[in-house]
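A.B. asks: My questions concern the predicted model and sequence given below.
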Amino acid sequence: MSDLFYLQDSRSNVGSRAMFWREGGGYTSNLDEAEQFKRESAVKQYECRETDLPWPVEYVRTRAQVGVDHQYLDVPAEQALAAAPADDRIYVAYKQAWDGNCLIWMALGIGHTSNLTDASTWSLEHAAGFTGRGYLPWPKGYIDQHSRPVVLASMLDHKQALRSVGLKLPKLKRPRYHRYSDRLNCDGCGRFLSDRQRFEDCPNCGARNAP
């Protein structure tokens, strides 16, 4: 696993979660859906676009948390509770509160968390006591089946990660910006025109330069 890499789209996160290339296309915060690349392929993509950062799979996985994306819960909480076995327990989510797309849970001692591993549980009989008070009880068995590994972007240190596998990324050449790069010459007098001015008559000689 030490020579396999995820590619992070470092331009944006979903809430606090880092986003990675999804196998088959697109992006995902779910590490189980993230595509894994060999070292050479990951570096090659970074050379094409420097915002696609390669991360060793093992480094990311050891820092993973457990999230629950509310978009993938296919039944209402009440229906899930009704179908739960009598010996099940409940997690308690805060209503209308998310970390990106992930539910936020009640956690005794720390208040709240989006990491399901830290969430508190109660017996199924306590569900009625949380209903209608700004909370939403969910059966533990159902939620566990819909959980997924995610990682906080703030938990990732790119230099540290690459050192752990002996990878040094190539320095990329950035094109130099020239302050006249967006200017054109007037067909009439040769003076510089901005991109906007090319669609108007030249302010110097009156020539028309519009394409």
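C.D. replies: Structure's in. What do you need?

A.B. asks: Every contact and neighbour count from this point should use C-alpha atoms.
C.D. replies: Will do.

A.B. asks: where's Ile90, which helix or strand?
C.D. replies: strand 89-99 (DSSP states H and E).

A.B. asks: Pull the distance from the helix or strand just after that strand to the chain's centre.
C.D. replies: Once the chain leaves strand 89-99, the next helix or strand it forms, by DSSP H and E, is strand 102-107. Centroid displacement of strand 102-107 relative to its chain, using Cα atoms, centre = their mean, to the nearest Å, is 18 Å.

A.B. asks: And the strands in the chain, which stretches?
C.D. replies: 4-9, 20-21, 27-28, 37-38, 52-56, 65-67, 89-99, 102-107, 111-113, 122-123, 135-139, 148-150, 183-185, 192-194 (DSSP state E).

A.B. asks: Put this next to the first one:
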Amino acid sequence: MSQLFYLRDSRTNVGSTCLFWAKDGCGYTSDLDKAHVYTLEEAQRQFNSRHTDVPLCKELVDQLATVRVDNQYLPLNGAKVGCDLYVISFKDNWDGNDVYWLSQFGFSDVNYKDATIFSYQAALDIQSLKPSIKTEIFAKAEIDAIARRTFQAANINERKMITAAGIRKPKRKRHRQTTGKTRGNCPHCGAITWGFNPYEAYTCAEADAENRGFNLYDNCKEVKLAKQMSKAKIEGEAA
């Protein structure tokens, strides 16, 4: 297996399609032919430094690539006079930016390779059968010029495309969950208190009130007595 990789930006997709680092680090692209190709060492180094840049084996990605068409680049003039071959797209129906095409048996398919090819008259006849469905006719040659190879997130196989391809997953630091509170000492009795405001010295009563959401005790003695009673109750139930 070839040890060449694409680097996927795992933070987001465009519809179902993955984004990859473009050639020479010039942003991101969904077009595999414009994606930068990394060696094993380069891919591992980038993966180690930023865990969201996930290397995927180029050979395996290429095998599962689908050809799609970005609606942003569709020709404005639609059908072009003088062409022999035409395809039909569904208007206002996209996967991310990618167009759906009329395929065999009247199904819509986002993979352009599955689009049915018509003569111009046959395309007009198809349109007339279901005028309620919004479609548009395009010259196949013009669509061929803007079609691109893409890869979908659902086709990712982490074991085959990452670990079996030689990439080691970097160890992620475990972050201890926190309540967001800051430890302090009660200015009255010196007992340890916790509060969300790191710049305030919470009294026992203030810390208890913030924890409950309402005031229940007026001073440290009442809070301490309530804790002792609660502890005694728990110990009694356990016994």
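C.D. replies: Looks like it arrived, so ask away. What you are looking at is a predicted structure, and each value in this text was computed from that prediction instead of being measured.

A.B. asks: how about the strands of structure 1, which one is nearest His158 of structure 1?
C.D. replies: Nearest to His158 of structure 1, of all the strands of structure 1, is strand 52-56, at 7.3 Å by Cα to Cα.

A.B. asks: how close does the closest one sit to structure 2?
C.D. replies: Aligned to structure 2 and superposed, strand 52-56 of structure 1 gives a mean residue distance of 1.1 Å (mean Cα distance after the TM-score superposition for structure 1).

A.B. asks: Show residues contacting that strand.
C.D. replies: Residues from elsewhere that reach strand 52-56 of structure 1 (Cα atoms under 8 Å, 6 or more residues apart in numbering): 2-10, 42-43, 45-46, 158, 161-162, 165.

A.B. asks: okay, the lengthiest helix in structure 1 sits on what stretch of structure 2?
C.D. replies: Longest helix in structure 1, counting residues (DSSP state H): helix 39-48. Aligned by TM-score structural alignment, helix 39-48 of structure 1 falls on residues 40-49 of structure 2.

A.B. asks: how many neighbours does Asp69 of structure 1 have?
C.D. replies: 19 (other Cα atoms under 10 Å).

A.B. asks: any idea how far Ser10 of structure 1 is from it?
C.D. replies: Distance of Asp69 of structure 1 to Ser10 of structure 1, given as Cα to Cα, to the nearest Å: 20 Å.

A.B. asks: what do you get for Gln71 of structure 1?
C.D. replies: 23 Å.

A.B. asks: When those two are compared, which one has more neighbours?
C.D. replies: Ser10 (15 against 9).

A.B. asks: who's in contact with the nearest residue to the more buried one once chain neighbours are set aside?
C.D. replies: Distances taken as Cα to Cα, 6 or more residues apart in numbering place Thr51 nearest to Ser10 of structure 1, at 5.4 Å, with adjacent residues excluded. Thr51 of structure 1 makes contact with 8-11 under the criterion Cα under 8 Å, 6+ apart.

A.B. asks: rerun that using 10 Å as the cut-off
C.D. replies: 7-12, 45 (Cα atoms under 10 Å, 6 or more residues apart in numbering).

A.B. asks: Please apply the same query to Lys140 of structure 2.
C.D. replies: By Cα under 10 Å, 6+ apart, the residues touching Lys140 of structure 2 are 79-80, 83-88, 115, 117-118.

A.B. asks: how do the residues you listed look in structure 1, which are kept?
C.D. replies: For those, the subset whose aligned partners also touch in structure 1 (both residues aligned by TM-score structural alignment, their matches' Cα atoms under 10 Å) is 79, 85-88, 117-118.

A.B. asks: Farthest-apart pair in the residues you listed, please.
C.D. replies: Across the kept ones among the contacts of Lys140 of structure 2, the longest distance by Cα to Cα is 13.0 Å; it joins Ala79 and Ile117.

A.B. asks: who touches both of those two?
C.D. replies: With Cα under 10 Å, 6+ apart as the test, Ala79 of structure 2 and Ile117 both reach 85-88, 123, 139-140.

A.B. asks: If you rank those residues by neighbours, which is first?
C.D. replies: In these, the most neighbours by other Cα under 10 Å go to Ile88, 26 neighbours.

A.B. asks: pretty sure that one is touching Leu102, no?
C.D. replies: Yes. Under the criterion of Cα atoms under 10 Å, Ile88 of structure 2 makes contact with Leu102 at 5.6 Å.

A.B. asks: Common neighbours of the two, please.
C.D. replies: Joint contacts of Ile88 of structure 2 and Leu102 (Cα under 10 Å, 6+ apart) are 108, 115-117, 126, 135.

A.B. asks: Of those, which is the nearest to Phe196 of structure 2?
C.D. replies: Closest to Phe196 of structure 2, out of all of the shared contacts of Ile88 and Leu102 of structure 2 and judged by Cα to Cα, is Ser108, at 54.9 Å.

A.B. asks: Quick check: nearest residue in space to the aligned partner of the closest one in structure 1, chain neighbours excluded?
C.D. replies: Counting by TM-score structural alignment, Ser108 of structure 2 lines up with His112 in structure 1. Distances taken as Cα to Cα, 6+ apart put Met106 closest to His112 of structure 1, at 4.7 Å, once the chain neighbours are dropped.
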